[in-house]
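>>> Got a predicted structure plus its sequence, pasted below:
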Amino acid sequence: MQLKIKNLKFSIKYSLIALSLLASVQTIFAQEIILEEETETVKDTVIPNQAIKVDGVAAVVGDYIVLDSDIDKNILQLKAAGVSTKEFSRCQIFGKLLEDKLYAHHAIQDSISISDLEIRSYVDQQIQQFLAQTNGSMEELLKFYNQDNEKEFREEMFEINKSQRLASEMQKKIVDEVEITPEEVREFFNKIPKDERPTFGTELKVLQIVLEPKVTEEEEQRIINQLKEYRKDVLENGASFSSKAVFYSQDPGSASKGGKYTLNRKKPRMVKEFRETAFSMEEGEISEPFKTDFGYHIIYLEKIRGQEYDVRHILLLPKIANSSVAEAKEKLEEVRVKIEAGEISFEDAAKEISEDEESGKLGGLLRNPVTQDFSFELTKMDPELYSQIQNLKEGDVSEVISEQDRKGALKYKLLMVKDRTDEHIADYAKDYLKIKELALNEKRFKAIDKWQDEKIMDTYIKVSESHRSCDFNSNWLKQ
């Protein structure tokens, strides 16, 4: 069961702050275009299928102007990020825009710097993602966003992203300065009535032993030879590298684009071996085959533009021999029998044979990628991992499980569950770290609230007459 916190009276304002933080991250890193969106109502206000550009000034906050059209654009962004807007009024969303501009204004006042080059690079990535959803049609993209030309669209995307990043960095600066003492944690916990204390869901630790079937030397050489043939055909016969990437590359992220990626020296994107090879090449050069954790590559350096390198690559993945698969499975099955017979502990077996470097050194302990500790709450666990351990009792060892990691590599593993704690009402001693995080979050909210109240009074703010009837949670009207 998910964490339940009953009657902890965070205001709508705090909920919207959290929503804004989420929306800022999602709109910066995961925007998508919704070309066919059903009409949605935001508390008596109809959001049209497409953004409508309105030039009325809704407010001025410091050096920033909020347009009426910005409210509609923000609603579209939230919807594109998967956030339901049905529970929020236009006034609440307008209030969040005012907060964002206040943060951005004071970020500049506090000399928080954001790289324009980094923002423009991300805008390039955004537009490429958008174009993929409009079948490459810039005309359709501009029509959707009601822009007259690509330059105007890029500049607006730049300003939106820069403002969001400044606001995010200012918020981060405010909360990063907040610390909490053990006494404050105790006071926070004690002030919660016993019948309103949070309930923490079932938690457990997961141990694993991982083996990866080996690729034979013959198969590796076959892949290298194949890449050398592609290279030779391009250099000696004038064949198209891009076409070969489309037909033969096994990289799903770039094959359809002719293997193309843009690398930036100041912003690492690909794995180290890939970057080092690309940055050591000259324009028009094709590398010799080289290996990364993802497979074997050759790179064609198409263009150097200052710090940016346009490259194309072909990735080939070696095939795993059936004999290697059988060997890995048999070895894990033998270990499983020994563990169940008490001849070796799971922890010792993991340290001895597991090929997952991090968990192997820790006796098989799997780190929670979200919290960075070693406990997993069942309802928040990765669905695939949950399906693998859901029927295991504490101390049970799973059957041999096969899976592919994010790099496409085939692996086999054994899993075991330990230190299972069932759902329970918060206990100060047992759940101190979780309670501390709740207390710290409350203190952070208070710090943001105090900072905002002070900065509103110190900043030039003018809200247009058409929006002064809004029931704001903050004193934007300075009354």
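Done, it's in. Quantities reported herein were computed from a predicted structural model and do not represent experimental measurements. Numbering: from 1, shown residues only.
>>> contacts and neighbour counts: CA atoms only from here.
Fine.
>>> Would you agree Ile353 is in contact with Ile209?
Yes. Using Cα atoms under 8 Å, Ile353 makes contact with Ile209 at a distance of 7.5 Å.
>>> Need the residues touching each of these two.
By Cα atoms under 8 Å, 6 or more residues apart in numbering, Ile353 and Ile209 have these common neighbours: Gly360.
>>> how near is Glu399 to Lys393?
Distance, Glu399 to Lys393, by Cα to Cα, to the nearest Å: 13 Å.
>>> what about stretch 433-443, distance to the chain center?
Mean-position distance between stretch 433-443 and its chain equals 23 Å (Cα atoms, centre = their mean, to the nearest Å).
>>> repeat for stretch 380-394
Stretch 380-394 sits 22 Å away from the centroid of its parent chain (Cα atoms, centre = their mean).
>>> Show me the contact partners of that stretch.
By Cα under 8 Å, 6+ apart, stretch 380-394 touches 2, 378, 398, 415-420.
>>> hmm, try it at 10 Å
1-3, 201, 203-206, 368-370, 375-379, 396-399, 401, 403, 414-420 (Cα atoms under 10 Å, 6 or more residues apart in numbering).
>>> and here's the other structure:
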Amino acid sequence: MNSIRKINHVILGAMILMGSSTIAQEQDSVQEAPRKPTMRLKVDGIAAVIGDYVILDSDIEKTLIDLRNQGASPEDVTRCSLLGKLMEDRMYAHQAVQDSLLVSDDEVNATSDRQIQQLIQQVGSMEKVLEFYKKETIEDFRLELYEINKLQMLSQKMQQKIVGEIEVTPEEVRQFFNRIPEDERPVFGAELEISQIVKIPETPEAEKQKVIDKLRQIKADCEDNDASFSVKAILYSQDPGSKSKGGFYSMSRETPFVKEFKDVAFSLQEGEISEPFETTFGYHIIYIEKIRGQELDLRHILIQPEIPQSEIDKARAELDSIRRQIQEGKYTFADAALNFSDEKETKFDGGLLRNPINFDSKFELTKMDPTLYNQVRNLKDNEISQPILEPDPRGGPPKFKILKVTNRFDEHEADFARDYLKIQDLALKEKQFKAIKEWMAEKIEDTYVSVGAANRSCDFSNDWVKEQ
């Protein structure tokens, strides 16, 4: 099971962001095969067919090259293990279509756009991206990325349907733990509990009003003078995720946008522009381009009020004062967090941070976010960091914080009471894995599957090779 997870992780990274530009050719191969069957088979053999999907030999070979160029070892990703993973993905996607678990073109394109923006940020320009992936035009690159993302999104929807409602009871967790031989119980690495106190520089009301007035002016220009909302978004929006595409997003009620944004978006009619409204990211206006049932095509403009340097200096000074009072014994760190921290998510828990992976209070050193690790790695027991200025990765206002390591836990063998949340997660993963295996075995029996003769000797984790 661990080796399968490792393969999945490495392959997903290659296919989505760093990735293979080759595994999305199944539609081309299906279309071309009737026209040039003999030439196609000679040049590029068919490794496997899963329902309506074709996997070519070149898909495997070129993806292997991409993965190994990224550091994957031959032991982790062999030709057979990779083919098995590609067949699994296509089985999920095939069954998703059968079960009407569809993804819209807008969803796929939005994902592709985000990935392209990330790649441009990494290498510097679209020209360098095309050069890296050996593509002549951005249209060619977008088309291939579209096919990769569509297949992955269908696959993910199907997997989520299979395991989405699976839960484990406390008794199942206990039984899972007791089944593990004592000499095989997992060892959990050294961990930390970390608390923080946050101060967010205040935005003056005058700066907020400037932004509101600007957004109202843009709204009026679009409504009264037929100005292009898309052009206005390109010119003025401060949302890095949508600015380059005219503020465009496609969303449903399940899309992970903040509540205030979704509430406004779903209150508007097609063609309507909202009044300016505030979220944690700043001030927005939304234009509804199209309503498609429970989905919206919209454009929006985000503008953030300027925070004067005087307010930034004030927030730092306040944290300095709080830090000093804790060191002098006037407050405990937890009391100071409750009384002074601006972060609602942590202040009522003594400033205690929660691990975003499992919401536990412990952070395993080898799995910590690198930025957080670098901020706390040199802190001694009872030491409080100097104020740290931290930009909001989601685009909201920056904040200052002070950090303290409130508990340290050495590397240790799993203990049921102490590590219950981690053991619960392992038990859930095992139950989900069994459900996936049972589902896959059933669908292999019910779906057209053909594995090329050269690949039938592979030791697949699933029974892909049916009796002839």
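Yep, it's here. Note that the coordinates shown come from a computational prediction; the quantities given were computed from them, not determined experimentally.
>>> Any idea what the TM-score is?
Scored against TM-score structural alignment, normalised by the length of structure 2, the superposed chains reach a TM-score of 0.75; 434 aligned residues with a Cα RMSD of 4.3 Å.
>>> Give the intersection of the neighbour lists for Glu399 and Lys393 of structure 1.
What both Glu399 of structure 1 and Lys393 touch, as defined by Cα under 10 Å, 6+ apart, is the set Met416.
>>> and the aligned residue in structure 2 for Thr262 of structure 1, what is it in contact with?
Correspondence of Thr262 of structure 1 to structure 2, assessed by TM-score structural alignment: Tyr249. Neighbouring residues of Tyr249 of structure 2 by Cα under 10 Å, 6+ apart: 106-107, 109-110, 241-242, 288-289, 296-300.
>>> do Ser341 of structure 2 as well
Ser341 of structure 2 makes contact with 196-200, 319, 322, 334-335, 347-348, 350-351, 401, according to Cα under 10 Å, 6+ apart.
>>> Map Val400 of structure 1 across to structure 2 for me.
Counting by TM-score structural alignment, Val400 of structure 1 lines up with Pro387 in structure 2.
>>> Would you mind confirming that that match is in contact with Ala317?
Yes. Using Cα atoms under 10 Å, Pro387 of structure 2 makes contact with Ala317 at a distance of 8.9 Å.
>>> okay, these two: which has more neighbours?
The neighbour comparison of Pro387 of structure 2 against Ala317 (other Cα atoms under 10 Å) goes to Pro387, with 21 against 14.
>>> Tell me how far the more buried one lies from Ser112 of structure 2.
Taken as Cα to Cα, the span from Pro387 of structure 2 to Ser112 of structure 2 is 38 Å.
>>> same question, Glu205 of structure 2
Relative to Ser112 of structure 2, and taking Cα to Cα, Glu205 of structure 2 is found at 38 Å.
>>> So which of these two has more stuff around it?
Between Glu205 of structure 2 and Ser112, Ser112 has the larger neighbour count (other Cα under 10 Å), namely 24 against 9.
>>> Okay, the match of Thr262 of structure 1 and Glu139 of structure 2: tell me how far apart.
20 Å.
>>> likewise Ser195 of structure 2?
Relative to Glu139 of structure 2, Ser195 of structure 2 is positioned 48 Å away (Cα to Cα).
>>> same thing with Asn225 of structure 2?
33 Å.
>>> swap in Asp105 of structure 2?
Going from Asp105 of structure 2 to Glu139 of structure 2 by Cα to Cα gives 15 Å.
>>> Provide the secondary structure category for Phe400 of structure 2.
strand (DSSP: H, G, I helix; E, B strand; the rest coil).
>>> So Lys232 of structure 2 is in contact with Asp226, correct?
No. The criterion here is Cα under 10 Å, and Lys232 of structure 2 misses it with Asp226 at 11.5 Å.
>>> Comparing these two, which shows the higher neighbour count?
A count of neighbours by other Cα under 10 Å puts Lys232 above the other of Lys232 of structure 2 and Asp226, at 19 against 10.
>>> That one is in what secondary structure piece?
Using DSSP states H and E, Lys232 of structure 2 maps to helix 229-236.
>>> quick check: angle from whichever helix or strand comes after that helix to helix 229-236?
With elements assigned by DSSP H and E, the helix or strand that comes after helix 229-236 of structure 2 is strand 248-252. Here the directions of strand 248-252 of structure 2 and helix 229-236 differ by 110 degrees (axes from the mean of the first three to the mean of the last three Cα atoms, to 10 degrees).
>>> Just give me how far strand 248-252 of structure 2 sits from the chain centre.
17 Å.
>>> quick one: the strands in the stretch 51-200 of structure 1?
Using DSSP state E, counting those that start in this stretch, the strands of the stretch 51-200 of structure 1 run over 57-61, 64-67, 199-200.
>>> on average, how far is the second one from the matching bit in structure 2?
Here strand 64-67 of structure 1 is compared with structure 2 after superposition; its mean distance to the aligned residues, by mean Cα distance after the TM-score superposition for structure 1, is 4.5 Å.
>>> Identify all contacting residues around that strand.
Residues from elsewhere that reach strand 64-67 of structure 1 (Cα under 10 Å, 6+ apart): 53-60, 73, 94, 97-98, 100-102, 104-105, 163, 461-464.
>>> Show me just the buried residues among the residues you listed.
Buried by 16 or more other Cα atoms under 10 Å: 57-60, 73, 94, 97-98, 100-102, 104-105, 163, 461-464, out of the contacts of strand 64-67 of structure 1.
>>> Confirm that Val206 of structure 1 lies within a helix, as I assumed.
No. Looking at Val206 of structure 1 with three-state DSSP, it is strand, so not inside a helix.
>>> What does it correspond to in structure 2?
Here Val206 of structure 1 is matched to Ile194 in structure 2, going by TM-score structural alignment.
>>> Skip the chain neighbours and tell me the closest residue to its match.
Take Ile194 of structure 2 and drop its neighbours on the chain: the residue closest to it by Cα to Cα, 6 or more residues apart in numbering is Val405, 4.6 Å away.
>>> how near is that neighbour to Phe132 of structure 2?
Distance, Val405 of structure 2 to Phe132 of structure 2, using Cα to Cα: 43 Å.
>>> Please identify which of those two sits among more neighbours.
Higher neighbour count among Val405 of structure 2 and Phe132: Val405, with 20 against 10, using other Cα under 10 Å.
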